[in-house]
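1. Just need the structure, nothing else, for what follows:
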Amino acid sequence: MTTNSTADLLQVLNEHGEVVRPDLLPDASTLTMLYRAMRRIRHFDERAVVLHRQGRMGVFPPYGGMEASQAGTALALTPEDWLLPTYRDTGAALAYGLPVSTTVAYWRTSPHGWAMPEHLKVLPFYIPIATQYPHAVGCAVAEARQGTQNVAMAYIGDGGSSEGQFHEALNFAGALNAPCVFILQNNGWAISVPTRTQTRATNLSKRADGYGIPGVRVDGNDIIAVYHAASEAVARARRSEGPTLIETVTYRVKPHTVSDDPSRYRTEDLTREWEAKDPVVRLAAYLRAQKLWDDAHEDALQSEIVEEFEAAVREADTYPEPSPTEILDHVFAEPTPQLRAQGEELRREVNA
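-> All right, here's what the predicted structure looks like:
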């Protein structure tokens, strides 16, 4: 996989908890905000796996170990901006503001999770690889033509950078000076295919050079560096200075999905190395060393997170079971004649 070389990697807090760029350290309130966000989305990831084992959640793609990459980018946005996640970016959507109950419903394949809240510009967790990037360009261009300063942030994994839509979107965004921030989470694997097998490139952020836009490579397990890079890119887009590609170098320590067995295609030695670079533990250690966090803070936060999650699950449990016809309800704002005919046929079959 791509090596974590500090020579070309933006880093503020290294894996040993040492500050290597004190000039980029945010204030204490921002540091604790970043930590709280990572703890919150990690709890969802861990509990989602448990719910799946209990038969109370559908197939779920864990993102544990990638909390800094997801929270650190999404927190650079405002609710007026667009967030376009992949199926592995539940953490980013939660950090952006997607309600936990809606998120649980989505991964239960309930219609109550299909429609995103009207107050948030977040798209569903699309499964097709790299479609998020051209969609983001469209959202960004639409915002620019309306005269806003809103931006669009889209995510893909390292495997997505091998898709044609990755290149088309970067070219499109550069040519139109679209206010986009492209997040490329290099987590080492495209299902069972390692990054080194996909490409000989060792710095995927340099692909931005071919389209005349900036590329930044950042330690994806250092949320301070990720948040800084994302905030700079968002500010640049708001100033009408165009798109940015950010490669966050991280690692998928969890399986591809809850139904995956990673031991079939990788050893656990490298995974253990990356577990030692845990983004949540890294920032917690620094906060404690700076006397900004202690056991009392941690206990209070955990109680708050558990209460929020359990209340959301209880709410999701009250949602009625979907009817088969609901699968057609959200395809178009106004159903086409074909959809209406299909709906009628499906209703007849159900009633029979």
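
2. hey, let's count contacts and neighbours off CA atoms from now on
-> Noted.

3. Beyond the host helix or strand of Glu168, next helix or strand please.
-> Counting by DSSP states H and E, the element that carries Glu168 is helix 164-176. Next along the chain after helix 164-176, taking DSSP H and E as the criterion, comes strand 180-186.

4. show me what contacts the nearest residue to Ala68 once chain neighbours are set aside?
-> Nearest non-adjacent residue to Ala68, counting by C-alpha to C-alpha, 6 or more residues apart in numbering: Ile223, 4.4 Å away. Ile223 makes contact with Leu34, Ala68, Ser69, Ala71, Gly72, Pro279, Leu283, according to C-alpha atoms under 8 Å, 6 or more residues apart in numbering.

5. 10 Å - rerun?
-> 11-13, 31, 34-35, 38, 66-73, 229, 279-280, 282-283 (C-alpha atoms under 10 Å, 6 or more residues apart in numbering).

6. Next: Lys277.
-> Neighbours of Lys277 in contact, by C-alpha under 10 Å, 6+ apart: Asn14, Glu15, His16, Gly17, Gly65, Asn221, Asp222, Thr250, Tyr251, Thr271.

7. Same question for it, what's its three-state structure.
-> Following DSSP: H, G, I helix; E, B strand; the rest coil, we place Lys277 in the coil state.

8. That one and Trp293: what is the separation?
-> In this structure, Lys277 and Trp293 are 20 Å apart, going by C-alpha to C-alpha, to the nearest Å.

9. Kindly report the same for Gly64.
-> Counting by C-alpha to C-alpha, the gap from Gly64 to Trp293 is 22 Å.

10. Look at the two and report which has more neighbours.
-> For Gly64 versus Trp293, the count of surrounding residues by other C-alpha atoms under 10 Å is larger for Gly64: 25 against 16.

11. Run the angle between the helix holding Glu168 and strand 180-186 for me.
-> Calculated by axes from the mean of the first three to the mean of the last three C-alpha atoms, to 10 degrees, helix 164-176 forms an angle of 150 degrees with strand 180-186.

12. May I see the buried residues of helix 164-176?
-> Of the residues in helix 164-176, Gln165, Phe166, His167, Ala169, Leu170, Asn171, Phe172, Ala173, Gly174 count as buried by neighbour count, 16 or more other C-alpha atoms under 10 Å.

13. quick one more, to check against the first:
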Amino acid sequence: MLSKLATRCMRGTLMNHRLDGSKMGLSTSCQLLRKKVMFPGALNSEYTHNLQFVSNVQSIPTYQVMDTDGKVLDTAHEPQVSKEDARKLYKNMLTLNAMDQVLYEAQRQGRISFYMTSFGEEALIGSAAALDPKDMVFGQYREAGVLLQRGFTLTQFMNQCYSNERDLGKGRQMPIHYGTKELNFQTISSPLATQIPQATGAAYAMRREGNRLCTICYFGEGAASEGDFHAGLNMAATLGCPVIFYCRNNGYAISTPSIEQYRGDGIASRGLGYGIDTIRVDGNDIWAIYAATKAARAIAVEQNKPVLIEAMTYRVSHHSTSDDSSAYRPKKEVEDWSKRDNPISRMRAWLENKGWWTRGEDVEISKSAKAEVLAAFAAAEKLKKPAIRHLFEDVYDEIPLSLQRERAEIEELVQKYPDYYQVNDFAKQ
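-> Down below sits the predicted model:
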């Protein structure tokens, strides 16, 4: 319709001069059209006679369901979940917390090589509860709670962190780089933001298949500074991909505070810039996360559109076991955050307000969770490393001659110097 009207108006511009040289007036419709930008790059823009540079717009609000005391602020947004499901979510938050404590200490003792905790960001589990189990997950490195909610066992977590013979990744990845085909969780990779365009591509394939599924891609606000972020979002918007981009804005990209990362209105404003439906949520409010993710999924699968969720939270832990956050932020700041707004305390308060939890249960659940973690930890520690042959598998359908020769050479060396290569530490060939 616009193109036809534009054509008529352009013709009118040429024909609105009488033969005597006087001008005819343009029609009302054409006058209105001239107020709209006709260039194809920004059709929703209007002409203005004011010379003004736009430096900011109104800040995007942050969606919240309950306050820090676990009280739902608007009863219309009361979570529609069963007692059983709500208790499961909370138990998984406690289990995640217990696992983080044990494995963090294990790394400090030199028993595993690396670890990253989710302290302060446990409410992320709410996003997993809003997804279909067949939706594909692309994580960054702080999504253990999503896996836990999907059914990944403590034994599987421990086997991966120990890189033992039962590790699904066959010892080829660093600790916490989980992945499982069974639970539709793509293996995590260390380079930042590579998963963003990958999630877009997978979502495009889902759209073509018409299976009414989506992908969800997790990343931090630091990763949003990578080029892959911009490429992934732009492709998703222009191709119409059913993907949920979930940004954990926890205030720090390792040692760089958010104030030094960008000058715009967080990460959410970038979604609007790419024409993506966007929402900012309270990332410490599990029910705000749950509701936003559920609504985002409906948009993605029903309209074949990407959605961006920016979850505002605070990273209580060090970035990883390779980091000492006291070097770039006061310890008191961390302590104050832990006391002021703790996702676990908030969820517990909500459950207590509903009469679905009693204070004494916390001690028993936490004690039980820690015991389960320690049992899985002890069992994983005793297992051998994966067989050496796995070094050459799973890349080619048929191992090429060059790798066959290399494999034979290594087998010969291992047999010749078994003590040097500590062959007893590895599973048999």
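
14. Would you give the TM-score for this superposition?
-> For these two chains in superposition, a TM-score of 0.90 is obtained (TM-score structural alignment, normalised by the length of the first structure); 347 aligned residues with a C-alpha RMSD of 2.4 Å.

15. Please produce JSON lines containing the contacts of Lys277 of the first structure, extended by distance to Ile129 of the first structure, secondary structure and neighbour count.
-> Shown next, in JSON lines, are the contacts of Lys277 of the first structure (distance: C-alpha to C-alpha, whole Å; DSSP: H, G, I helix; E, B strand; the rest coil; neighbours: other C-alpha atoms under 10 Å):
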{"residue": "Asn14", "distance to Ile129 of the first structure": "31", "secondary structure": "coil", "neighbour count": "20"}
{"residue": "Glu15", "distance to Ile129 of the first structure": "30", "secondary structure": "coil", "neighbour count": "19"}
{"residue": "His16", "distance to Ile129 of the first structure": "34", "secondary structure": "coil", "neighbour count": "11"}
{"residue": "Gly17", "distance to Ile129 of the first structure": "34", "secondary structure": "coil", "neighbour count": "19"}
{"residue": "Gly65", "distance to Ile129 of the first structure": "21", "secondary structure": "coil", "neighbour count": "25"}
{"residue": "Asn221", "distance to Ile129 of the first structure": "23", "secondary structure": "coil", "neighbour count": "30"}
{"residue": "Asp222", "distance to Ile129 of the first structure": "25", "secondary structure": "coil", "neighbour count": "30"}
{"residue": "Thr250", "distance to Ile129 of the first structure": "19", "secondary structure": "coil", "neighbour count": "27"}
{"residue": "Tyr251", "distance to Ile129 of the first structure": "18", "secondary structure": "coil", "neighbour count": "25"}
{"residue": "Thr271", "distance to Ile129 of the first structure": "24", "secondary structure": "helix", "neighbour count": "15"}
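
16. quick one: which two of these are the most distant?
-> Within the contacts of Lys277 of the first structure, Gly17 and Thr271 form the most distant pair, 19.4 Å apart (C-alpha to C-alpha).

17. And Ala205 of the second structure, what's its match in the first structure?
-> Under the alignment (TM-score structural alignment), Ala205 of the second structure pairs with Ala142 of the first structure.

18. give the contact list for that match.
-> Contacts of Ala142 of the first structure by C-alpha under 10 Å, 6+ apart are Ala136, Thr148, Asn150, Val151, Ala178, Pro179.

19. Which PyMOL command selects the buried ones in those residues?
-> Command for PyMOL that selects the buried part of the contacts of Ala142 of the first structure, burial taken from 16+ other C-alpha under 10 Å:
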select buried, resi 136+150+151+178+179
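
20. ok, the contacts of Ala142 of the first structure vs Asp209 of the first structure, which is closest?
-> Among the contacts of Ala142 of the first structure, and counting by C-alpha to C-alpha, the member closest to Asp209 of the first structure is Ala178, at 16.0 Å.

21. Now for His112 of the first structure, how many residues are close by?
-> Neighbours of His112 of the first structure using other C-alpha under 10 Å come to 19.

22. ok, for it, nearest residue in space, not its chain neighbours?
-> Ala105 (5.9 Å).

23. Give me the helices and strands touching the helix or strand that contains the one you found, please.
-> Element membership for Ala105 of the first structure, per DSSP H and E: helix 100-107. The contact analysis (3 or more C-alpha pairs under 10 Å, 6 or more residues apart in numbering; DSSP states H and E) places helix 100-107 of the first structure against helix 28-53, helix 90-96, helix 295-317.

24. okay, that helix sits on what stretch of the second structure?
-> Helix 100-107 of the first structure maps onto residues 154-161 of the second structure, going by TM-score structural alignment.

25. Relative to Val258 of the first structure, which of the helices and strands packed on helix 100-107 of the first structure is closest?
-> The nearest among those, by C-alpha to C-alpha, is helix 28-53 at 6.8 Å.

26. and the closest one, what does it pack onto?
-> Secondary-structure packing of helix 28-53 of the first structure (3+ C-alpha pairs under 10 Å, 6+ apart): helix 67-74, helix 90-96, helix 100-107, helix 223-238, helix 279-289, helix 295-317.

27. hmm, try it at 8 Å
-> helix 67-74, helix 90-96, helix 223-238, helix 279-289, helix 295-317 (3 or more C-alpha pairs under 8 Å, 6 or more residues apart in numbering; DSSP states H and E).

28. out of these, which comes closest to His119 of the first structure?
-> helix 90-96 (11.5 Å).

29. what's the mean distance for the closest one versus the second structure?
-> Aligned to the second structure and superposed, helix 90-96 of the first structure gives a mean residue distance of 2.2 Å (mean C-alpha distance after the TM-score superposition for the first structure).

30. Go through that helix and flag the buried ones.
-> Within helix 90-96 of the first structure, judged by 16+ other C-alpha under 10 Å, the buried ones are Thr90, Gly91, Ala92, Ala93, Leu94, Ala95, Tyr96.

31. swap in stretch 110-128 of the second structure?
-> Residues 112-128 are the ones in stretch 110-128 of the second structure that count as buried (16+ other C-alpha under 10 Å).

32. swap in stretch 330-349 of the second structure?
-> Val334, Ser338, Asp341, Asn342, Pro343, Ile344, Ser345, Arg346, Met347, Arg348, Ala349.

33. nearest to Asn164 of the second structure, of those residues?
-> Ile344 (31.7 Å).

34. That closest one maps to what in the first structure?
-> Using TM-score structural alignment, Ile344 of the second structure lines up with Val280 in the first structure.

35. and Ile410 of the second structure, how many residues sit next to it?
-> Ile410 of the second structure has 14 nearby residues by other C-alpha under 10 Å.

36. Ok, the one 4 residues further on next?
-> The burial metric for Val414 of the second structure, expressed as a neighbour count using other C-alpha under 10 Å, is 16.
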